[in-house]
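Chemist: no sequence for this one, just the structure:
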């Protein structure tokens, strides 16, 4: 199934791509500023209705006015509008990277709107050095032009292979994704540092934490830190993945996602499992 949807926030259109069948799962991409297509999960669409968001300022979605900011509060407000548009059935939210920051913040402010939360290759902190590196990666060839999408996308394609576990060995599989990735630099330029560590213990919805063992940004240590703050959450580590387990270990990723959403849908919400120290390839109970 494929359906294109537009969610409006005042005069601002947000484009969503709806694919698959089954429990609804809104997927928010990384960045800020990355296009949704890299996050497509065809295998997950066998068992879920995946709702891929084009965040404001990317793709065919509208852009914010020049005097507005692409900050966390804005993304949370937009995610709330998307969830509400599909909330005639229970809705899960999956956030990847920066999308995980948005998803955590949303779960803290609107827990009753969610069936469950999937935090994928993300963490609870975005500090100033991390954001400075991300902005430099996108802007160093753009002459400071926050609208230079082609230059920013070219820079991202250069650095993205290092975020896979075995890119050179599996280049024929991964190169098409890397070559097609696009990003819009202005949202990244607006984003500010934050720290949610003191707040995330208050997240009350069923939660699953997903991380790649070779992710040097948000890998096992970030997953363990999230689990320490949310001891009833589940954790799955993907031993042959970096930041893109939905591509690097697509079958297992889809299986873990299905098992989590199915258990939550059948009333088996989170329950306490082992402590936060986890090994690659292990799935902790939830």
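Modeler: Right, received. Where do you want to start? Quick caveat, the model's predicted, so the values are computed rather than measured. Residues are numbered from 1 along each chain as shown.

Chemist: Please count neighbours and contacts with C-alpha atoms only from this point.
Modeler: Noted.

Chemist: What about residue 106, how many residues nearby?
Modeler: 24 (other C-alpha atoms under 10 Å).

Chemist: How about residue 190?
Modeler: Neighbour number of residue 190 under other C-alpha under 10 Å is 15.

Chemist: do residue 158 as well
Modeler: The burial count assigned to residue 158 is 12, neighbours taken as other C-alpha under 10 Å.

Chemist: From residue 136, how far out is the closest residue to residue 138 other than its chain neighbours?
Modeler: Among residues not flanking residue 138 along the chain, residue 152 sits closest, at 4.6 Å (C-alpha to C-alpha, 6 or more residues apart in numbering). Distance, residue 152 to residue 136, using C-alpha to C-alpha, to the nearest Å: 10 Å.

Chemist: same thing with residue 3?
Modeler: When distance is defined by C-alpha to C-alpha, residue 3 is 36 Å away from residue 136.

Chemist: Of the two, which one has the most company?
Modeler: residue 136 (15 against 10).

Chemist: for this protein, what spans make up the strands?
Modeler: Shown for the chain, the strands assigned by DSSP state E span residues 2-9, 12-20, 24-28, 49-53, 91-96, 116-120, 125-126, 194-195, 207-212, 234-238.

Chemist: Measure how the fifth one sits relative to strand 49-53, angle-wise.
Modeler: Read it as strand 91-96. 50 degrees (axes from the mean of the first three to the mean of the last three C-alpha atoms, to 10 degrees).

Chemist: which parts of the longest helix anywhere in the chain are buried?
Modeler: Among the segments of the chain that qualify as a helix by DSSP state H, the longest is helix 250-265. Counting neighbours by 16 or more other C-alpha atoms under 10 Å, one finds that the buried residues in helix 250-265 are 250, 252-254, 256-258, 260-262, 264.

Chemist: wait, which of these is closest to residue 172?
Modeler: Nearest to residue 172 out of those is residue 250 (C-alpha to C-alpha; 15.4 Å).

Chemist: Second structure for comparison follows:
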């Protein structure tokens, strides 16, 4: 169970899981601090907002159980919230301040905690951060890396994903929809499959929410279909077509 705690920082605040961390500071979200410890690995994608962190070297971790993220080899994902599209030309990473609870990072952290409480397969939220300006704020989120998992986009590039894998993706999306979980940007890069090909996880719940079931579910599915078609047009040898989509639909209906 996530132990939610808040701590104020200079010009901002941190929401964190006290079972994972002990009174973190703003330096936890500093890439330069992680790089100085030789524990930062930048990765492409998401408008260069993502970095992998080797958490074994970080002080202040809670390590009272075998599931602690402080064990050797464990990693976290640090994401800095950045804008896309036309708005990014005006401000790459600033958002209008409307209160701490409505910051992108705090809202996503709390949604992930709730989804895990409901038994849904999402990464564990570690810590969320915001720093205020006069009327705006910037934000970061740290989640646990799912070891051995790969994106659906990568798994269908140059190889076939079996029917069982596509059906598992459909069943997983259906499980989220039964709980009224509206993913704002479900695409082939936000779906992970575990090394066994059966475990499926959803990522990136920025602007996600829980609401009454309705027509939005088909909008989410249509967005996923468009992302698969887009990847097929961008990459060579992507194994996706009507057969695979029908397999996913079977999982959705089960």
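Modeler: Noted; the coordinates are in hand. Predicted, not measured: the structure shown is a model, and the values here were computed from it.

Chemist: TM-score for the pair, please.
Modeler: The pair, once superposed, lands on a TM-score of 0.27 when counted by TM-score structural alignment, normalised by the length of the second structure; 130 aligned residues with a C-alpha RMSD of 6.7 Å.

Chemist: so residue 252 of the second structure touches residue 174, yeah?
Modeler: Yes. Using C-alpha atoms under 8 Å as the test, residue 252 of the second structure is close enough to residue 174 to be in contact (5.1 Å).

Chemist: what's the helix or strand hosting residue 217 of the second structure packed up against?
Modeler: Here residue 217 of the second structure, judged by DSSP states H and E, is contained in helix 216-234. Of the remaining helices and strands, those touching helix 216-234 of the second structure by 3 or more C-alpha pairs under 8 Å, 6 or more residues apart in numbering; DSSP states H and E are strand 181-182.

Chemist: looking at this, residue 248 of the second structure is in a helix?
Modeler: Yes. Assessed by DSSP: H, G, I helix; E, B strand; the rest coil, residue 248 of the second structure belongs to a helix.

Chemist: quick one: contacts for it?
Modeler: By C-alpha atoms under 8 Å, 6 or more residues apart in numbering, the contact list for residue 248 of the second structure reads 166-171.

Chemist: Just to be sure, which of those residues are found in helices?
Modeler: Those of the contacts of residue 248 of the second structure lying in helices (DSSP H): 166-171.

Chemist: What about residue 230 of the second structure, how many residues nearby?
Modeler: As a measure of burial, residue 230 of the second structure has 12 neighbours, counting by other C-alpha under 10 Å.

Chemist: ok, it to residue 109 of the second structure distance?
Modeler: Noted for residue 230 of the second structure: a distance of 29 Å to residue 109 of the second structure, by C-alpha to C-alpha.

Chemist: can you check residue 177 of the second structure too?
Modeler: 19 Å.

Chemist: Between these two, point out the one with more neighbours.
Modeler: Just comparing residue 177 of the second structure and residue 109: by other C-alpha under 10 Å the higher neighbour count belongs to residue 109, 25 against 21.

Chemist: check contacts around residue 138 of the first structure.
Modeler: 151-153, 155-156, 185.

Chemist: Please identify the helix or strand for residue 106 of the second structure.
Modeler: In this assignment (DSSP H and E), residue 106 of the second structure forms part of helix 104-117.

Chemist: Report the next helix or strand after that helix in sequence order.
Modeler: Next element after helix 104-117 of the second structure (DSSP H and E): strand 125-132.

Chemist: tell me which residues of the very next helix or strand once past that following strand are tucked away?
Modeler: Toward the C-terminal end, the helix or strand that comes next after strand 125-132 of the second structure (DSSP H and E) is strand 136-144. Going by neighbour count (16+ other C-alpha under 10 Å), the buried part of strand 136-144 of the second structure is 137-144.

Chemist: Strand 136-144 of the second structure packs against which elements?
Modeler: Applying 3+ C-alpha pairs under 8 Å, 6+ apart, we find strand 136-144 of the second structure packed against strand 75-80, strand 95-96, helix 104-117, strand 125-132.

Chemist: who wins for proximity to residue 17 of the second structure among those?
Modeler: strand 125-132 (5.6 Å).

Chemist: For the closest one, buried residues please.
Modeler: 125-132.

Chemist: Which one of the residues you listed is nearest to residue 200 of the second structure?
Modeler: Looking across those and measuring by C-alpha to C-alpha, the closest to residue 200 of the second structure is residue 125, at 17.4 Å.

Chemist: and the closest one, what is it in contact with?
Modeler: Counting by C-alpha under 8 Å, 6+ apart, residue 125 of the second structure has contacts 16-17, 109-110, 112-113, 141-144.

Chemist: So it versus residue 110 of the second structure, what's the distance?
Modeler: 8 Å.

Chemist: now swap in residue 51 of the second structure and tell me
Modeler: With distances taken as C-alpha to C-alpha, residue 51 of the second structure is found 21 Å from residue 110 of the second structure.

Chemist: out of the buried residues of strand 125-132 of the second structure, who's nearest residue 95 of the second structure?
Modeler: Closest to residue 95 of the second structure out of these is residue 132 (9.5 Å), distances taken as C-alpha to C-alpha.

Chemist: Quick one: end-to-end length of stretch 136-153 of the second structure, please.
Modeler: Per C-alpha to C-alpha, stretch 136-153 of the second structure runs 34 Å from first to last residue.

Chemist: Neighbours of the spatially closest residue to residue 7 of the second structure that is not a sequence neighbour, how many?
Modeler: Nearest residue to residue 7 of the second structure, sequence neighbours excluded (C-alpha to C-alpha, 6+ apart): residue 14, at 5.3 Å. By other C-alpha under 10 Å, the residues close to residue 14 of the second structure number 26.

Chemist: hang on, residue 53 of the second structure in a helix?
Modeler: No. Per three-state DSSP, residue 53 of the second structure lies outside any helix segment and is strand.

Chemist: which residues touch it?
Modeler: Taking C-alpha under 8 Å, 6+ apart, we find residue 53 of the second structure in contact with 34, 39-41, 75-78.

Chemist: Would you list the buried entries among those?
Modeler: Counted by 16+ other C-alpha under 10 Å, the contacts of residue 53 of the second structure give 34, 39-40, 75-78 as buried.
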